[in-house]
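In: Output the structure for:
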Amino acid sequence: MPGPSASAAPFFTPPLRHPVHQFGATTLDFSRQVALMAIINRTPDSFYDGGATFALDAAVAASLAAVDDGADWVDIGGVPFAPGPALSAEEEAERVVPVIEAVSAASNVIISVDTFLPEVAVRSIAAGAHVINDTTGLSNPEMAAVVAESGAHLIITHSLAKPRTIFPRPRYDDVVSEVAVFLNEKVELAMSLGVPPEKIIIDPGHDLNKNTVHTLEITRRFNEIAALGFPSLAAVSNKDFIGETLNQDKSARLEGSLTTGVICILGGARILRMHNVAAANSTIRMTEAVLGWREPAYLKHNMGDVNEPAHI
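Out: Predicted coordinates:
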């Protein structure tokens, strides 16, 4: 039996329509790198930190600390995805815009704002945001028009519920196929409203209106999402599917988050949205090196005339 092909690779290479994307002063080549997106929630009731970055100075400090820890990107949100009372566009903008202004003045990091309100998107882009992260899948098509006019990027995420409402017991015949169809339709809508394809990113929405079995299936078959041809985002950090799979609370889900992130990268993900930035940075950069996209920081082991003892 012949051995494995020399060209065989243990990962999926997505057929990206536009591998190279420009975000302000930053260029990312998604054909050979993975962007690390840090999560900054300026909410009093955020899923993970319970409001630790609600204060303006805390949110700005956390953003800049994430950059120091290796984040390529910070995602700033003023409203949780979880069901709850509506927040006015004015109040949401008051939460996110000052953070965007401060971070953009101090760093060239890519900045996205997690919002589904066109009014907030307008003010966020004017403040320095490069990307609108709409976790409601263009529930309001006006969002696409705002992004198209501004030249910003748009992240289109799969979710089924109306914003901040409950979607009880979601059902799918084939969750991955249905998510892919949804994303493809929303991409076509965005482009019809003027968003160029080189400004579009897609996200299958791990856990968003999906149970744990659904989300594990999306993770396992992530290549089918990446095959749509747009840079794909995996937002897996500390989510409930990890807790339910491993019987762990939020404080114990780091290893599960990192493992899931690597699986998604091997399936074609090119952006990871993570809370634990330093650990995620090491994980991503090691994965890039194994895939042949990144040189080691230095070479010393077994590089001299005399072999050194192995560290085992």
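
In: going forward, measure contacts between C-alpha atoms and count neighbours the same way
Out: OK.

In: Secondary structure of Ile201: a helix, I assume?
Out: No. Assessed with DSSP: H, G, I helix; E, B strand; the rest coil, Ile201 is strand; it does not lie in a helix.

In: Would you do the same for the sequence below? I want to compare the two.
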Amino acid sequence: MGILNITPDSFSDGGDFVSIERALEHAERMVAEGATIIDVGGESTRPGAEPVAEALEIERVVPVIEALASRIEAPISVDTSKPEVMRAAAGAGASLINDVYALRVPGALDVAAETGLPVCLMHMQGEPRRMQQQPQYADVVADVIAFLAARVAACEQVGIPRHRLLVDPGFGFGKTLAHNLTLLARLEQLAVLELPLLVGLSRKSMLGALTGRDVRGRVPAGVAAATLALARGAAIIRTHDVAATSDALRVYLAVAAIEC
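Out: As a prediction, this is how the structure comes out:
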């Protein structure tokens, strides 16, 4: 899954792809590099990020999704938590809802069910502006599993079937470095949910804490983390760095196929 942020303030690439033409060029480049899904977001969810009005988010993402739907064959995901953005994106050609709030915003469950689209439910403790202020867990893996299981049940109650759901443990969302490393080390335990697992580790601050690198220098660490995630059961890797990640995963999968 290649990341396409249509935002001025995302932590890694804010402002890089705010014009439709640049967004299209970048999406096409990511598909050529190996992305099989393009994830379009119009609101930054970095720590400390300010919320964006629903109308502005629609204004940012819908024209890009419409343009992408006519230019690329890869499915388009919309990275949003707002019900009306979900509805507008679905009408514009989005094929997946990727929600960091796991459909907890009022109205989101019903709208997601209405669209008929698959949904990725992510774990986050708190909300973006304050999520990194002393996050605490009894057991981070058990707590994440319990949260995601409850959100899956909420989806099923409004008529969203399990076969339309994915889950994301939410690396970096309300978690310390120790929490993130524990989640990655024990990622295979999320298999108990019996749902496809999406993982996003690309360029995140946990990689900076481990390596001392700035955002743009974290590609090797992100590739290593993505490969570890794949080995522990991830089905989809969400990344800014498609070419490097795709190459690493091809090597891993080629060797894994022989070992099996």
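
In: The first structure: which residue goes with Leu96 of the second structure?
Out: Under the alignment by TM-score structural alignment, Leu96 of the second structure pairs with Val131 in the first structure.

In: before we move on, what about Val167 of the second structure?
Out: So Val167 of the second structure corresponds to Ile202, using TM-score structural alignment.

In: hang on, isn't its match packed against Leu183?
Out: Yes. Proximity of Ile202 of the first structure to Leu183 meets the contact threshold set by CA atoms under 8 Å, at 7.0 Å.

In: list the residues that contact both of the two?
Out: Contact criterion CA atoms under 8 Å, 6 or more residues apart in numbering; residues shared by Ile202 of the first structure and Leu183: 156-157.

In: who's more crowded, those two?
Out: Ile202 (29 against 23; other CA atoms under 10 Å).

In: With Met86 of the second structure as the reference, measure out to whatever residue of the second structure lines up with Gly256 of the first structure.
Out: In the second structure, the residue paired with Gly256 of the first structure is Ala221, using TM-score structural alignment. Using CA to CA, to the nearest Å, Ala221 of the second structure is found at 32 Å from Met86 of the second structure.

In: higher neighbour count, the two?
Out: Neighbour count, other CA under 10 Å: between Ala221 of the second structure and Met86, Met86 has more, with 27 against 20.

In: Packing partners of the helix or strand hosting the more buried one?
Out: Here Met86 of the second structure, judged by DSSP states H and E, is contained in helix 83-92. Judged by 3 or more CA pairs under 8 Å, 6 or more residues apart in numbering; DSSP states H and E, the packing partners of helix 83-92 of the second structure are helix 54-71, helix 108-115.

In: hang on, the match of Leu96 of the second structure packs against Ala148?
Out: No. Applying CA under 8 Å, one finds Val131 of the first structure not in contact with Ala148, separated by 11.3 Å.

In: Could I get the full set of strands for the first structure?
Out: Assigned by DSSP state E, the strands in the first structure fall at 20-23, 26-29, 35-41, 73-77, 110-114, 131-134, 153-157, 200-203, 233-234, 271-274.

In: So what's the gap between the first one and the chain middle?
Out: Relative to the chain's own centre, strand 20-23 of the first structure is displaced by 15 Å; criterion: CA atoms, centre = their mean, to the nearest Å.

In: ok, now how distant is the aligned partner of Ala38 of the first structure in the second structure from Phe171 of the second structure?
Out: In the second structure, Ala38 of the first structure lines up with Gly2, judged by TM-score structural alignment. Noted for Gly2 of the second structure: a distance of 17 Å to Phe171 of the second structure, by CA to CA.

In: where along the second structure do the helices fall?
Out: 20-33, 54-71, 83-92, 108-115, 140-157, 177-185, 205-211, 219-231, 242-259 (DSSP state H).

In: Against Ala279 of the first structure, how distant is the match of Val167 of the second structure?
Out: Per CA to CA, Ile202 of the first structure is found 24 Å from Ala279 of the first structure.

In: can you check Leu193 of the first structure too?
Out: In this view, Leu193 of the first structure and Ala279 of the first structure are 39 Å apart by CA to CA.

In: More neighbours: those two, which one.
Out: Between Leu193 of the first structure and Ala279, counted using other CA under 10 Å, Leu193 has the larger neighbour count: 18 against 15.

In: residue contacts, the more buried one?
Out: When contacts are counted by CA under 8 Å, 6+ apart, Leu193 of the first structure is found next to 144-145, 148.

In: let's see 10 Å
Out: Leu193 of the first structure makes contacts with 141-149, 187, as judged by CA atoms under 10 Å, 6 or more residues apart in numbering.

In: mind putting the helices of the second structure in TSV, distance to Phe11 of the second structure included?
Out: Shown next, in TSV, are the helices of the second structure (distance: least, CA to CA, whole Å):
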stretch	distance to Phe11 of the second structure
helix 20-33	17
helix 54-71	17
helix 83-92	22
helix 108-115	25
helix 140-157	24
helix 177-185	17
helix 205-211	10
helix 219-231	14
helix 242-259	17
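
In: out of the ones you listed, nearest to Glu43 of the second structure?
Out: Set against Glu43 of the second structure and scored by CA to CA, the helices of the second structure come closest in helix 54-71, at 6.5 Å.

In: out of everything not next to it in sequence, what's closest to Glu90 of the first structure?
Out: Val120 (7.6 Å; CA to CA, 6 or more residues apart in numbering).

In: All set, thanks.
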